[in-house]
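Colleague: what shape does this take:
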Amino acid sequence: MRDVLCVPLDEKTELVFAADCSGGIGLKQHDVVQVPYDVVGYYGARVALMELMSIGAIPKAFIMQNFVSDDVWGALISGIEQAMRELQLSLPIVGSSESNMPLMQSAVGFVVAGTVTIDRKKIGVTPYDACWAVVGEPLVGEDVMKRKNRVLPLSLFRELLQLDGVYEIVPIGSKGIYYEWKLVCGDRPIHCSLPLHASAGPATCVLISYDRKQESLLRSIAQTLFYPIVNKL
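Modeller: The predicted model follows:
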């Protein structure tokens, strides 16, 4: 199971949706993490786009639900567009703002719609003898801002998408590495130097499966963000 919804369009193509949300993060008095709204928009868009693109889908449109105020719409859009630029995308954006009821904390919803052809869909395509690794580190809240150099850059994510020999890419979210590993690999054991149950917040890292022959290249590309997984069969 992956964090996307796939709806058949015809025999060869599926409509794909990916979503993320942000709460208590912004510049309202009661927000838990205080950051500008372009940052909120950037990281929310980042998660939704990564989820959709990781299965081989092509993004077509972006939808935002803004529960903060009309005043922050422009800043949120600015952050979303920054994420798109880093992924070399240009998508139409539509959305709505809650302007009737003021909330005490910030809240924003993000949805990406796209399409994927069934022959290019990257779910459940990893050979049993493939190698696994985590790229990036699990970070959440203020640590995302304090340790930006340990967050998987979108430019590197895009490079991984295009690299031959990378079978699947699974963005890690708030439930941590072990949760995503269990969904993909079941009860196979996992050994990694990273904390397996720590939240990765806005997909600060990804789980990847790959051909062993590509490990040297992957290490050279990801450098210190590459954390191999040892699974004893």
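Colleague: only C-alpha atoms for contact and neighbour calcs from this point on.
Modeller: Will do.
Colleague: if I look at Gly109, how far off is Lys122?
Modeller: Using CA to CA, to the nearest Å, Gly109 is found at 25 Å from Lys122.
Colleague: correction: Gly173
Modeller: Separation of Gly173 from Lys122 (CA to CA) stands at 18 Å.
Colleague: how about Ile229?
Modeller: Counting by CA to CA, the gap from Ile229 to Lys122 is 20 Å.
Colleague: max-length helix in this protein?
Modeller: Criterion DSSP state H: the longest helix present in the chain is helix 37-54.
Colleague: other residues contacting the very next helix or strand once past that helix?
Modeller: Using DSSP states H and E, the helix or strand that directly follows helix 37-54 along the chain is strand 58-66. For strand 58-66, the surrounding residues in contact (CA atoms under 8 Å, 6 or more residues apart in numbering) are 49, 52-53, 73, 91-98, 107-116.
Colleague: so which of those residues sit within helices?
Modeller: Members of the contacts of strand 58-66 lying in helices (criterion: DSSP H): Leu49, Leu52, Met53, Trp73.
Colleague: most neighbours out of those, which is it?
Modeller: Neighbour counts for those, by other CA atoms under 10 Å, peak at Leu49, which reaches 30 neighbours.
Colleague: how about the nearest residue to it once chain neighbours are set aside, what does it touch?
Modeller: Distance criterion CA to CA, 6 or more residues apart in numbering; nearest residue to Leu49, sequence neighbours excluded, is Val112 at 6.4 Å. For Val112, the contacting residues are Phe17, Ala18, Ala19, Ala48, Leu49, Leu52, Pro59, Lys60, Ala61, Phe62, Ile63, by CA under 8 Å, 6+ apart.
Colleague: on that earlier part again, return the subset of the contacts of strand 58-66 lying in strands.
Modeller: 93-97, 107-116 (DSSP state E).
Colleague: the residue lying closest to Ala198 once chain neighbours are set aside: neighbour count?
Modeller: Of all residues not flanking Ala198 in the chain, Gly176 sits nearest, at 5.1 Å (CA to CA, 6+ apart). For Gly176, the neighbour count with other CA under 10 Å is 21.
Colleague: any idea which helix or strand carries the residue of the chain positioned farthest from its centre?
Modeller: No residue in the chain sits farther from the centre than Asn100, which is 31.3 Å out by CA atoms, centre = their mean. Assessed by DSSP H and E, Asn100 sits outside every helix and strand.
Colleague: I'd like the structure of this one too, to check against the first:
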Amino acid sequence: MRHELKIDEWVITSDNSAAIGEKTQDAVAAPDRVTAKFAARVALLEQWAAGSEPEVILLHNFSGEAQWGRYVEGINEQFKEIGIKTPQLTGSSETNMPTLQSGVAVTMLGRQKRELPAEGLQWFIYGKPLVGPDVLNKREQIADIRKIYDALNKGIIERVWPVGSKGIASEAERLLRRKLDLSEEVDSELSGGPASCVLIGVRPEQIRAMKQHFGVYVYSLETETPR
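Modeller: Okay, here's the model as predicted:
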């Protein structure tokens, strides 16, 4: 479940993963680097959802001292993927008690940089909801975070909203604060896992450019009313 905290001009976002990693008793086997990368992805998308950019990263490593370097590598990889330098990074590791399963959390502190228009936008789904092994096996269906970053900076889209474990329907209602007649192009009840799909808000005059920019896996959020 995603949470966001604002303190004055600061925006604080966080994501965590448990029992996903390289330990023998993990429920989902995945490279530690990939686990941390996806945790960073969610926290970063939540920063953008608030119109902010991260300035500090806190890494909370419950897996053990050996995993620290691999987690840092994954976070760096996420920022390299979008073409920007990794913000300042600090944190801590559990080194006193051995754990049987992996556990990691990534917290980002940022400042608001962009206005968040609420009116006059049409909303779309980009990417497909995926969770567990599907995140690794169907990567082509995951929303491309570099494309999202470029679309925000170029004004192709105005807003982005990551979809978490409660699915598209829950996030859409939370975002728009009304009941929606959702399109059936994508299952709106499935978990979005590590924000494998996002909601994007677009001005009507930019819809064509948006579809050209993202290419595939773009779907209307709501069922279009017949004219």
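Colleague: got a TM-score for the two of them?
Modeller: TM-score of the superposed chains, computed with TM-score structural alignment, normalised by the length of structure 2, equals 0.92; 222 aligned residues with a CA RMSD of 1.6 Å.
Colleague: so which of Gly173 and Lys122 of structure 1 has more stuff around it?
Modeller: A count of neighbours by other CA under 10 Å puts Gly173 above the other of Gly173 of structure 1 and Lys122, at 25 against 18.
Colleague: I figured the more buried one was touching Ser199, is that so?
Modeller: Yes: at 6.2 Å, Gly173 of structure 1 counts as touching Ser199 under the criterion of CA atoms under 8 Å.
Colleague: where in structure 1 does stretch 57-66 of structure 2 fall?
Modeller: Mapping stretch 57-66 of structure 2 onto structure 1 (TM-score structural alignment) gives residues 62-71.
Colleague: equivalent analysis for stretch 11-27 of structure 2, please.
Modeller: Across structure 1, the stretch matching stretch 11-27 of structure 2 (TM-score structural alignment) is residues 16-32.
Colleague: could you work out the end-to-end span of that stretch for me?
Modeller: Taking CA to CA, stretch 16-32 of structure 1 runs 32 Å from one end to the other.
Colleague: that one: how far from the chain's middle?
Modeller: Distance of stretch 16-32 of structure 1 from its chain centroid, counting by CA atoms, centre = their mean, to the nearest Å, is 15 Å.
Colleague: now the aligned residue in structure 1 for Pro204 of structure 2, nearest residue through space, not along the chain?
Modeller: Aligned counterpart of Pro204 of structure 2 in structure 1: Arg212 (TM-score structural alignment). Leaving out its chain neighbours, the residue that sits closest to Arg212 of structure 1 by CA to CA, 6+ apart is Cys131, at 5.9 Å.
Colleague: list the contacts for the equivalent of that neighbour over in structure 2?
Modeller: Aligned by TM-score structural alignment, Cys131 of structure 1 pairs with Gln122 of structure 2. When contacts are counted by CA under 8 Å, 6+ apart, Gln122 of structure 2 touches Gly201, Val202, Arg203, Pro204.
Colleague: neighbours of the second one, how many?
Modeller: In this case it means Val202 of structure 2. 22.
Colleague: test my guess that it contacts Ile156.
Modeller: Yes: Val202 of structure 2 lies in contact with Ile156 (CA under 8 Å); the separation is 7.1 Å.
Colleague: how about Ala107 of structure 1, what does it touch?
Modeller: Contact analysis of Ala107 of structure 1 by CA under 8 Å, 6+ apart lists Cys21, Ser22, Gly23, Gly24, Ile25, Asn66, Phe67, Val68.
Colleague: and Ala172 of structure 2, helix, strand or coil?
Modeller: helix (DSSP: H, G, I helix; E, B strand; the rest coil).
Colleague: tell me the contacts of the aligned residue in structure 1 for it?
Modeller: Using TM-score structural alignment, the equivalent of Ala172 of structure 2 in structure 1 is Trp181. Each residue near Trp181 of structure 1 by CA under 8 Å, 6+ apart is listed here: Leu207.
Colleague: mind checking how far Trp181 of structure 1 is from Ile169 of structure 1?
Modeller: According to CA to CA, Trp181 of structure 1 and Ile169 of structure 1 sit 11 Å apart.
Colleague: swap in Val72 of structure 1?
Modeller: 33 Å.
Colleague: who touches both of Trp181 and Ile169 of structure 1?
Modeller: The contact sets of Trp181 of structure 1 and Ile169 overlap at Leu207 (CA under 8 Å, 6+ apart).
Colleague: which position in structure 2 pairs with Leu161 of structure 1?
Modeller: Using TM-score structural alignment, the equivalent of Leu161 of structure 1 in structure 2 is Leu152.
Colleague: which element is that match on?
Modeller: Leu152 of structure 2 belongs to helix 145-153, assigned by DSSP H and E.
Colleague: Asn149 of structure 1 belongs to a helix, doesn't it?
Modeller: Yes: the assignment for Asn149 of structure 1 by three-state DSSP puts it in a helix.
Colleague: pull out the buried members of the contacts of Ala107 of structure 1.
Modeller: Cys21, Ser22, Gly23, Gly24, Ile25, Asn66, Phe67, Val68 (16 or more other CA atoms under 10 Å).
Colleague: how many other residues sit next to the closest residue to Ile20 of structure 2 other than its chain neighbours?
Modeller: Counting by CA to CA, 6+ apart, Val28 is the residue found nearest to Ile20 of structure 2 once chain neighbours are left out, at 4.8 Å. Other residues near Val28 of structure 2 come to 16 when the count uses other CA under 10 Å.
Colleague: tell me the centre residue of structure 2?
Modeller: Val42 (3.0 Å).
Colleague: correct me, but it touches Val160?
Modeller: No: between Val42 of structure 2 and Val160 there is no contact under CA under 8 Å: 11.8 Å.
Colleague: what about Pro202 of structure 1, neighbour count?
Modeller: 28.
Colleague: re the thing from before, against Pro204 of structure 2, how distant is the match of Cys131 of structure 1?
Modeller: Distance, Gln122 of structure 2 to Pro204 of structure 2, by CA to CA: 6 Å.
Colleague: kindly report the same for Pro194 of structure 2.
Modeller: Applying CA to CA to Pro194 of structure 2 and Pro204 of structure 2 gives a distance of 28 Å.
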